Structures are given as structure tokens and as C-alpha cells.
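Chemist: please work out how this folds:
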Amino acid sequence: MLKKSFLILSICLFGFSVIAQESGAPEKGKESFEELDKLDQGTNLERKQYKNISENNKDRVINSIKLLTIVTANFGDEVADSKTALEKIKKDYQIVLRYYYRRAYIASGKAMVALEKDITTLLGKFAKSYDTKTQNLLAECADTITAQEQAQLVDTSTEGVKPVVPYREIAEAQQKLRIAYGQLGLATDMTRDDRFYDAIVHYRIAKDYGIKILSDFKEQEADKKAITDKYAKDLVDNKNQIASQNTK
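Modeler: A predicted model of the protein is given here:
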């Protein structure tokens, strides 16, 4: 019985010891020089390569974090755990810079590579969300144009009836929709190549055209406003800006 009690006590003390060690572990990028030296082991060639990665990829990472900050603020509720993932990305970028400024280039470069993978993953999730919304919006535009064409056929076939929507406006809408689908096609191609940042740019352009098509077909200002209100957050996001709480 005494041996069992001693064994249980030993296990508990060991567990507390591990927890204490973990809680007392230095924050990444703030290790002692001795610990940092262990993390930064490698050849001179590796040091140069990872230094270049840290320096050359910096602007791309900053731009990606800016984009993620905007899209997460606007549509974060549509992508599960995106806000938590973004916070981790921002903290990991701080770690990259800590290592870099401490001249631990191998540690910095490796952290940068891992960071970019996380950025790509999150951008990919948002790109998928953008794709769904853009597909639905452009399908609505196509249906609206088709309905206007059919209505015009009836109007022009009826004696004494003037078409509600002139053919010129329908033709302009058709041209806008072709451009929008062209942008959607570019976005889809870039998504296949994991170029999610660029894909989101083209999804936004496609949405801009789609919203304009729906708005232009409305005659009354109140109806036009209803369209812009419905897509208010998208219109702000298309400008690469964060929508205000009133817009949301």
C-alpha cells in the first residue's frame, strides 16, 4: 500500500514538474542565446538561403496578412476558426522577425516557410467562400438578363407596347456579365494553382460587375438602393476595405 502511494505521488510530482517546465519555457524568439544557437544550426549555405527567404518573402507575407485582416473582418463568420487562425499568423510573423533581427537566419527562414503555409491555407478557405458567393451572384445576373430578354420579346411582339428595358441596356448587361465570368474564370485558374491572394482580387472584380448589373436593371432609386444595401459589405470589401459595423 505504501509503495502504491509513493508511486502515485511520484507520478503527480513528475506531472507538476513537466507543467512547470512548459509554463516556464521561453516564448519563441525570446530564447536565451544558448538556446537560440541550438535552433539556428546549419551550414553557411543554408544560412544564406534562409536569410534570403526571410527577406524576399517579407513583402508578400505583409500584403497577405493585410488582405486576411480585411477579409476576416468582413467575412470571418463565414469561414470557421478564421479569426483564431489569423491571430496565430500574426503572432508567428512576430516570431519570424524576432529571429531575423537576432540574426538567427535559419530559425527565421524556417519559421517563414511554416508561416506561409498557414497563410496559404487560410487564404484558400476564403477563396472557396468567395467562389461560392460569386457563382451565385453571377447566376442571378444571368437569370435577370434572361428574364429581361424574354420580357422584351413579348413587348416588341405586342402592338403599341414599348419595351420597358431597351435592347441597348440588355446588351450592355450581357457584356458586363461576360467580363464578370471572365474574371471568375481567372480566379478559378489561380485557385487551382494555389494563388489564392490573386484569386480573391479577381473574385472581387467579378462581384463588382455582378452587383452593377443587378442595380442597373432597377428603375426606381429605392430598388437600386435595395441592391446596394444587400451587397453593401461586398462593395466595401471589393475596395479592399473593412466594412463598418453599420454596413454589416
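Chemist: could you use CA atoms for every contact and neighbour count after this?
Modeler: OK.
Chemist: what is the burial count for residue 3?
Modeler: Residues lying near residue 3 (other Cα atoms under 10 Å) number 8.
Chemist: and for residue 199?
Modeler: 27.
Chemist: and it, how close does it get to residue 114?
Modeler: Residue 199 sits 22 Å away from residue 114, going by Cα to Cα, to the nearest Å.
Chemist: do residue 15 as well
Modeler: Using Cα to Cα, residue 15 is found at 30 Å from residue 114.
Chemist: C-terminal to whichever helix in the chain runs longest, what's the next element?
Modeler: Under DSSP state H, the helix in the chain containing the largest number of residues is helix 105-156. Downstream of helix 105-156, the next assigned helix or strand under DSSP states H and E is helix 167-192.
Chemist: residues of that following helix that come out buried?
Modeler: The neighbour-count check on helix 167-192 (16 or more other Cα atoms under 10 Å) flags 170, 173-174, 176-181, 183-188, 190-191 as buried.
Chemist: show me what that helix is packed up against.
Modeler: Applying 3 or more Cα pairs under 8 Å, 6 or more residues apart in numbering; DSSP states H and E, we find helix 167-192 packed against helix 105-156, helix 196-216.
Chemist: got the angle between it and helix 196-216?
Modeler: Angle of helix 167-192 versus helix 196-216, following axes from the mean of the first three to the mean of the last three Cα atoms, to 10 degrees, is 160 degrees.
Chemist: list the contacts of the closest residue to residue 199 other than its chain neighbours.
Modeler: Closest residue to residue 199 apart from its sequence neighbours, by Cα to Cα, 6 or more residues apart in numbering: residue 187 at 4.1 Å. Neighbour list for residue 187: 198, 199, 200, 201, 202, 203 [criterion: Cα atoms under 8 Å, 6 or more residues apart in numbering].
Chemist: before we go on, could you also do this sequence so I can check it against the first one:
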Amino acid sequence: MDTKRGSARGDLERLVTRAGRGELGELPDVHRVDARAQSDFRDAAVLVLLTPTAAASAGPPAADLFLVQRSPLLRQHPGQIALPGGRRDPQDRDIVATALRETHEEIGLAPGRVEVIGTLPRVAVPVSRFIVTPVVGWAADADALGEVEEGEVLHTLRLPVSGLLDPASRATVTIQGFGSAGFAVQGGWVWGFTGNLLDHLFDELGWTRPWDRARTYEMSFAEARGATLPPPTPEG
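Modeler: Take a look at the predicted model:
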């Protein structure tokens, strides 16, 4: 187990330890959990899954992050680029099992290949009425992925974290007067809940490189709904 100071794996372990002590800062107020006001929200989980980088030219941290681009045909969050995850099913043993199951379905990585480091404080996603538990995981070898469940995912993205942290790829994404942290990636922007969560985690990990938060990207409602993406192509 790599816990060497300055390693990506070790940084993740220290992040989870600090979270357990209540030492992490808070996300924007929109993601604050209010048990009374959100009593009807459903439980969900996402997996913050990192693996040793496959990019020869990637700078520190030497890790890749897995994201998925959701199908533009979905009813909730169509076309958005997000962390793998979803709502808790009755058969899930616990919320960690939810994150691992959803990740297996969405990127093809079997649960047994993921080392679960721990969980982070729950966050609210009011637009879809979920209370989300971020689960932190590490995959020492994620090169061979299995098939994914059809219908939900348009693309699986494995991206060097150093590229996400490039100040040239950062902006505040605004839509209809609301803004969130954004990351420009292949296929569009990481924004909304996922953008805010990654921005927060990179800050807490000490990985963030200074970027111009006054720089904005105005996203149209059509782009936000995935209308500008091609629909999935049927096989055969």
C-alpha cells in the first residue's frame, strides 16, 4: 500500500482521515445537507476513482480519474460528464456497495479490483433530490475494463488529473444565472455538482493550481441537457 507522502494514493488516504475528523471545508451552500428540509431525498453514491496515470507526459499528481459521459437520452442529467455512481438500490449492502456496483455497470471495473479508501461527508444535489455519499477508491491496475451496461453511458473517460488541474482548462460554468466550478475535458465540460465536488476535493488534497475564477463559460440550456451531443449509435 502506497502511503508515501506526496503520492496520490497517500494523499487520498490522508484526505479520508481528515474527513473522519471533521477537518474538511464545506462545498457551496447549495450542496449542504439539511435533514429536515431534504427528508424525502434519496440516497446515492459516487466513486472518486483514481489509478496510476497512463499518460507518459502527465505532471503531478501521477494519477488518472475516471469519469463517464451520460447518455443524452436519459431523463436525469442527460449528456453530463460525471463521476460514476447512482442511487442506492434495495439489494445494496451499504452505500459503498452502491458506488462499486454503479461503477462496475458504468465503466466495467469489477468491485474486487477497487481498493476502497473510505467515504467523505454526504452532500446534497437538490436538482435531482439526492443525498450523495462520495466514496474514495484506488485501482492499482485499471487497464483492462469489462463491458458496460448499455443505455446509460455514452463514453467512459480516463483523464490525467494534471490535465484537469491545468488553469487553462478551468472556468466558472454559468447557466441561467447559476455558476459552478468547471473543467474543460474531451466531450464538453465537467460542471454542476461534479464540478463543485472535484474543485472542493482538489483544494482539500492540496492539488489545485491557481486559476482565474472570474473566467466564465456561458452554457446554453440545450448544451446542459445534452441536446448538442449525438445520440448513442445502435450496434449492428
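Chemist: got a TM-score for the two of them?
Modeler: Here the TM-score for the pair of chains, by TM-score structural alignment, normalised by the length of structure 2, is 0.19; 74 aligned residues with a Cα RMSD of 5.6 Å.
Chemist: circling back to that earlier point, pull the most distant pair out of the contacts of residue 187 of structure 1.
Modeler: 198 and 203 (8.8 Å; Cα to Cα).
Chemist: those two: which is more packed in?
Modeler: Between residue 198 of structure 1 and residue 203, counted using other Cα under 10 Å, residue 203 has the larger neighbour count: 26 against 14.
Chemist: which strand of structure 2 spans the most residues?
Modeler: Longest strand in structure 2, counting residues (DSSP state E): strand 42-52.
Chemist: ok, residues contacting stretch 170-183 of structure 1?
Modeler: 138, 141-142, 145, 148-149, 202-203, 205-207, 209-210, 213.
Chemist: quick one: which of those is nearest residue 82 of structure 1?
Modeler: Nearest to residue 82 of structure 1 out of the contacts of stretch 170-183 of structure 1 is residue 203 (Cα to Cα; 19.1 Å).
Chemist: distance of that closest one relative to residue 184 of structure 1?
Modeler: Distance, residue 203 of structure 1 to residue 184 of structure 1, by Cα to Cα: 6 Å.
Chemist: same question for residue 153 of structure 1.
Modeler: Distance of residue 153 of structure 1 to residue 184 of structure 1, given as Cα to Cα: 30 Å.
Chemist: kindly report the same for residue 107 of structure 1.
Modeler: As defined by Cα to Cα, residue 107 of structure 1 lies at a distance of 39 Å from residue 184 of structure 1.
Chemist: next one: residue 45 of structure 1
Modeler: Note on residue 45 of structure 1: its distance to residue 184 of structure 1, by Cα to Cα, is 42 Å.
Chemist: what does residue 123 of structure 1 give?
Modeler: Residue 123 of structure 1 is 17 Å from residue 184 of structure 1, by Cα to Cα.
Chemist: related to what we said a few turns ago, of the contacts of residue 187 of structure 1, which is the nearest to residue 101 of structure 1?
Modeler: Closest to residue 101 of structure 1, out of all of the contacts of residue 187 of structure 1 and judged by Cα to Cα, is residue 198, at 29.8 Å.
Chemist: isn't that closest one right next to residue 192, touching?
Modeler: No: under the criterion of Cα atoms under 8 Å, residue 198 of structure 1 makes no contact with residue 192, lying 11.5 Å away.
Chemist: that older thread, and the contacts of stretch 170-183 of structure 1, which of them are buried?
Modeler: If you count burial by 16+ other Cα under 10 Å, the buried members of these come out as 138, 141-142, 145, 148-149, 202-203, 205-207, 209-210, 213.
Chemist: thinking again about what came up before, elements contacting the longest helix of structure 1?
Modeler: Applying 3+ Cα pairs under 8 Å, 6+ apart, one finds that helix 105-156 of structure 1 makes contact with helix 44-56, helix 58-75, helix 82-101, helix 167-192, helix 196-216.
Chemist: let's see it at 6 Å
Modeler: helix 44-56, helix 82-101, helix 196-216 (3 or more Cα pairs under 6 Å, 6 or more residues apart in numbering; DSSP states H and E).
Chemist: okay, the angle between the second one and helix 44-56?
Modeler: Think helix 82-101 of structure 1. Using the same axes, to 10 degrees: helix 82-101 of structure 1 against helix 44-56 is 130 degrees.
Chemist: again with the last one
Modeler: Counting by the same axes, to 10 degrees, helix 196-216 of structure 1 lies at 20 degrees to helix 44-56.
Chemist: got the angle for helix 196-216 of structure 1 vs helix 58-75?
Modeler: Interaxial angle, helix 196-216 of structure 1 versus helix 58-75 (the same axes, to 10 degrees): 40 degrees.
Chemist: mind listing residues that contact helix 196-216 of structure 1?
Modeler: 123-124, 127, 134, 138, 173, 180, 183-184, 187, 190-191, 224, 227, 238 (Cα atoms under 6 Å, 6 or more residues apart in numbering).
Chemist: of those residues, which is the nearest to residue 53 of structure 1?
Modeler: residue 123 (20.2 Å).
Chemist: now that closest one: how far from residue 196 of structure 1?
Modeler: 6 Å.
Chemist: try residue 110 of structure 1
Modeler: Relative to residue 196 of structure 1, residue 110 of structure 1 is positioned 22 Å away (Cα to Cα).
Chemist: more neighbours: which of these two?
Modeler: Between residue 110 of structure 1 and residue 196, residue 196 has the larger neighbour count (other Cα under 10 Å), namely 26 against 16.
Chemist: I'd say residue 172 of structure 2 and residue 216 touch.
Modeler: Yes: shown here, residue 172 of structure 2 and residue 216 form a contact pair, counting by Cα atoms under 6 Å, at 4.7 Å.
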